[in-house]
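Student: pasting the sequence and the predicted coordinates here, then a few questions.
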Amino acid sequence: MNTLQWLDWLIFVGYLAGVFTFGLYMSRRQKTPEHFFLAGKQLPWYAIALSLFATNISSGSLIGLAGDGYRVGMAVGTLEWGALLGLLLLAFVFLPYYQRSGVFTTPEFLERRYNLTARLIFAGLIIVFEMFVFMPFVLYTGGLFLHVMFDLPIFASAVVIAVFVGVYTTFGGLGAVVWTDVVQGLAMLVGGTLVTILALVRVGGVGQLARQAPDHLHVCLPPDHPDYPFPATMIGGYLLITIYFFCQNQTIVQRTLGARSEWDGRMGAVGACFIKLFLPFVLILPGVLAFVLLPDLEHSDHALPALIAEVIPTGLQGLMAAAIVASLMSSADSGLNSWATIFTYDFYHRLIQRTASPQRLVLVGRLASVVLLVVAVCCTPLLEKNPSILQYILVALAYFSTPIIVVFLGGVLWRGATPAAAVTTLLTAPVICFAAQQLHKFITWWPAQTVYWMPLGAAMVASVMIIVSLFTRRKDARSLEGLIWTWKDTFTLEPQLTRRRGVPADTASARAATRPAVWHDLRLWGAVALLLMCAIIWWLR
């Protein structure tokens, strides 16, 4: 399907060269671990919002969402709209405690709340997941896109992508990652909007689309739908995956920890909600349009690259190819940097060399990035036989995220959660989740869909957490100070605004400064995002 002309190649190569150069330029600033791993804590809210979006939407998401849009329809959009709940939980529940505790990683927070063992188990789970599941998924889908668009071998494409991303991420650190994410996030939005508009024009408009694919435009599918039953996609297992992905996932949380203030970090999460509202119309709707224009595709995951080749004219295909590769690079560089951070701080610095110099920590982080890329590239061929890459990653996340959600929610919301219970939960949860997934073969009423069995599995895991906590020793109240969620810290307006300005919250000048700044109220914008989400779902029901 190689249809690119010289102008397309010029745009495509020029974009990649620009990102590569920018990443190397940013690497000159990474002199300390705080700069390399947390961007010197100088990130503004708008950069965080765009980086959260770009990190979340990988090439796998672009291809997978459009593919399931082709196969199922706009109901897949409930995954994106449901993500608002996870982002708001991050902004209003988890992030204040991450920021105030001064941690570099989410596993480090578990040590503060529970003990070192809980931290190491969680860090180990993240390393395994990133190395054998997430990074191979990202590299494979990037290689798949280049294969469908340019007839390039999937594995060779994955190797080239890994080398390209590895160079600017390994040397640039989080600062390079986030600021390139800003550029790449904008490229994705522009590219997705372009292909949607041109495909919609080719179909004949919204009315013609509704006549040719009426079933693909409904969001609320029956509760027994095998993949996207409504409302379970919003409040069932996928909600749990969303909570993990946005509230405990180091790749996401690390961006907010690099904020220049607590307000910027939290507003970045709220700002990302508004981008999420728009995404199904530029990521999933193209799959529905491909269903009308290209009804005979052999594989639904080929919908997006095939649609690009069909409707995008010469001169713009290079821009679209750059937008897809941008999504790949954003997820790959983010996963790479967060994995290096966890390995460096949760294993090397915590267990091997407590007195390591800042330069040594940065070097270890860079070497860890190289190891991850090599292993991930070797694992990419294993994904070729999956019928739906989106369902593959969702099932993998169901296993991985369930114990983490229970341990974090229990730790932040309940003083009675004990270190022994956290460790027991993390160790036994995989077996419990496997049982929850397989029980439908032995119990007729037990659900087979991930969206249903995952909440039941989470309830079983939570039962283990509660029972063990009741019979083991909890940490003393003093050690938990500042780690347990309260309404006051989360929803009080004044501390949000004073922290943004860097003014002590208990001064008269701070109180005076906060009064007129209603537009900075996180509660207001969070409520607006939720209302818009409900309105969109009602419109497409």
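Tutor: Yes, it's here. As the structure is a prediction and not an experimental result, all values here were calculated from the model. Residues are numbered from 1 along each chain as shown.
Student: please make it C-alpha for all contacts and neighbour counts, starting now.
Tutor: Noted.
Student: check the offset of stretch 157-173 from the chain's centre.
Tutor: Remark: stretch 157-173 is offset 19 Å from the chain centroid, using Cα atoms, centre = their mean, to the nearest Å.
Student: dropping in the other structure now:
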Amino acid sequence: MEAFVSFGLCTLLIAFISWYKTKSTNLRTVKGLLLAGKNNGYLIVASSLILTNLSANQFIGENESVYLNNLSVMAWGITSVVAMLLVSEYFLPIYFKGGMITTPDFLAKRYDEDTKRLVSIIFLLSYTVNLLPPVLYGGAVALTGMFHLPSLWGISYWQSIWLLVWLLGLIGSAYTILGGLRAITISDTLLGIGLLLLAIVLPFYGLRYLGKGDLALGLTLLLSKHTSHLNAIGTAQDAVPFSTIFTGMLLVNLYYWGIEQYIVQQTFAAKNLKEAQKGMALAALSKLFMPLLINLPGLIAVHLYAGVENTASIFPQVAADTLPNTLLGITTALVFGAAITTYNAGLHGSSTLFVMNLYLPYLEKKHKTPTETQLVRTAKRFELLLSMIAMIAAPFILFVDSGFYTYLQRVAGLFSMPIFTIIVVGFINQKVPPIAAKIGLLFFMVAYFICEYILVLTIHYLHILAILFLLTVFIMIAISFCYPSKNTKAISINLSHSLVVPWKNRHIVNVVLLILMVLIYIIFSPFVLAS
């Protein structure tokens, strides 16, 4: 009962503060609803980036991977620091100078409106298939395990997943539809504080439980037994081989932090480029500490449980067994909030793409001028439609026979890397024509689908992504030699100068972050802890 009470109080407190801080924002305008009034400072930007990135999928998927393999899965978070710093230095200035609301806006300026529309549709398809349903499913799995709901309610595991998927979906929809991006970013900040505390509390209780009440003994056991699980240098047999860090993983992380709409929109809501860059740096620092929260429970589980049948339940099982009831309730509220905030951001990013890139251009083509009220109403209706689709589809992920987190990343490559490729080529080469972008998109998607789901290849999917990236770049540049683009104008600056002044201390901070990243890898390697 204590766990349920603390869960309810924590969830309601976050919701109340989010509502209170949002009520002064005009949500009847596109700027107010979709860009949070464009008034967020770096602390809110950083919190929004981390909480939008951090969903129950990572709590579930990464701890499962650590239990089954080793710490190599932490590369997704730790090495994302490199991508985040590159995005901060090179991508964000282009976005802010261009006054962009969605990342496909760049494609319209660089290629043409047809390319922008095509990519917007691919984005929406990706969110519908590989973002919104998995987020709901991951949250449902976590809540089911933490509260042991099937036995508590006297229902099956399948029924519990269905009920919780709809609970998460309805609450997430209400947050997004009623509060807009401002409510999302405020709740993200509050949840960020809570997760920071959880990153301290969960290891403490988990290690003490492992040591049967002795924290030092628990830590000693963790570092002295099953040391192969402490290795972050993955082999070819692991979920994340070390070599993939330098190929497909770098590309995927660059796409995620620099192009993925529901992530990048958090920086678009910043007051200016300086605040956005500071927020990205603080978020990068947070990523270096994330293994304490989303990997350590998996390590503890290696010592506590043998032969777990449903490995997706590793994180909730560790939390339920090691935390006091009150803290378990608060932890569940934070995981619940992390699931909802990613779901919110996905819904919000989808409606922004649909309204600004598809619906509004359609009306303009029909020579119709919509009011702000019409656009806002359409955005909310589209969010509701997507939410219904996601809630129906999510429970069926239970029947996926591969590892949950690996499944997500493999499917994501089908949508993300083609978009990333044509945007990067657009950044570096002004002569590539619109037809090359369309051919590049089609080639990459078809080739990746064939390599992953038709052919039986032994090469890791992240290496396949890197190879197809290079092939697609070559094809696009080859086309540009035959049919060079006539539109070679640089993106014009249509924002006031003060909004695009970069953060002057960013280079010093970037070097420190990179050094810390390398040190973490050295510590979790056969040279130190995994010896």
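Tutor: Arrived safely. What you see is a predicted model, and the numbers here were worked out from it, not measured in a lab.
Student: how far away is the closest residue to Trp446 of structure 1 other than its chain neighbours from Ser330 of structure 1?
Tutor: Once flanking residues are discounted, Trp446 of structure 1 sits nearest to His440: 4.7 Å by Cα to Cα, 6 or more residues apart in numbering. Relative to Ser330 of structure 1, His440 of structure 1 is positioned 38 Å away (criterion: Cα to Cα, to the nearest Å).
Student: more neighbours, these two?
Tutor: Ser330 (30 against 15; other Cα atoms under 10 Å).
Student: show me what the more buried one aligns to in structure 2.
Tutor: Following TM-score structural alignment, the counterpart assigned to Ser330 of structure 1 within structure 2 is Thr341.
Student: can you pull the contacts of the residue lying closest to that match once chain neighbours are set aside?
Tutor: Spatial nearest neighbour of Thr341 of structure 2, excluding adjacent residues (Cα to Cα, 6+ apart): Thr52 at 5.8 Å. Going by Cα atoms under 8 Å, 6 or more residues apart in numbering, Thr52 of structure 2 touches Asp188, Tyr262, Ile263, Ala338, Thr341, Thr342, Ala345.
Student: how about a markdown table for those, with distance to Glu62 of structure 2 and secondary structure added?
Tutor: Formatted as a markdown table, the contacts of Thr52 of structure 2 follow (distance: Cα to Cα, whole Å; DSSP: H, G, I helix; E, B strand; the rest coil):
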| residue | distance to Glu62 of structure 2 | secondary structure |
| --- | --- | --- |
| Asp188 | 21 | helix |
| Tyr262 | 21 | helix |
| Ile263 | 20 | helix |
| Ala338 | 15 | helix |
| Thr341 | 19 | helix |
| Thr342 | 16 | helix |
| Ala345 | 21 | helix |
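Student: what's the closest of those residues to Val135 of structure 2?
Tutor: Of all the contacts of Thr52 of structure 2, Thr342 has the smallest distance to Val135 of structure 2: 7.2 Å, by Cα to Cα.
Student: and for the closest one, the neighbour number?
Tutor: Neighbours of Thr342 of structure 2 using other Cα under 10 Å come to 30.
Student: distance of it from Gly138 of structure 2?
Tutor: Thr342 of structure 2 is 11 Å from Gly138 of structure 2, by Cα to Cα.
Student: in space, not sequence, find me the middle residue of structure 1.
Tutor: Asn56 (3.5 Å; Cα atoms, centre = their mean).
Student: the match of Ser330 of structure 1 and Asp188 touch, don't they?
Tutor: Yes: when contacts are counted by Cα atoms under 8 Å, Thr341 of structure 2 is listed as touching Asp188 (6.8 Å).
Student: tell me the spacing between the aligned partner of Gly191 of structure 1 in structure 2 and Leu327 of structure 2.
Tutor: Aligned counterpart of Gly191 of structure 1 in structure 2: Leu198 (TM-score structural alignment). Distance, Leu198 of structure 2 to Leu327 of structure 2, using Cα to Cα: 9 Å.
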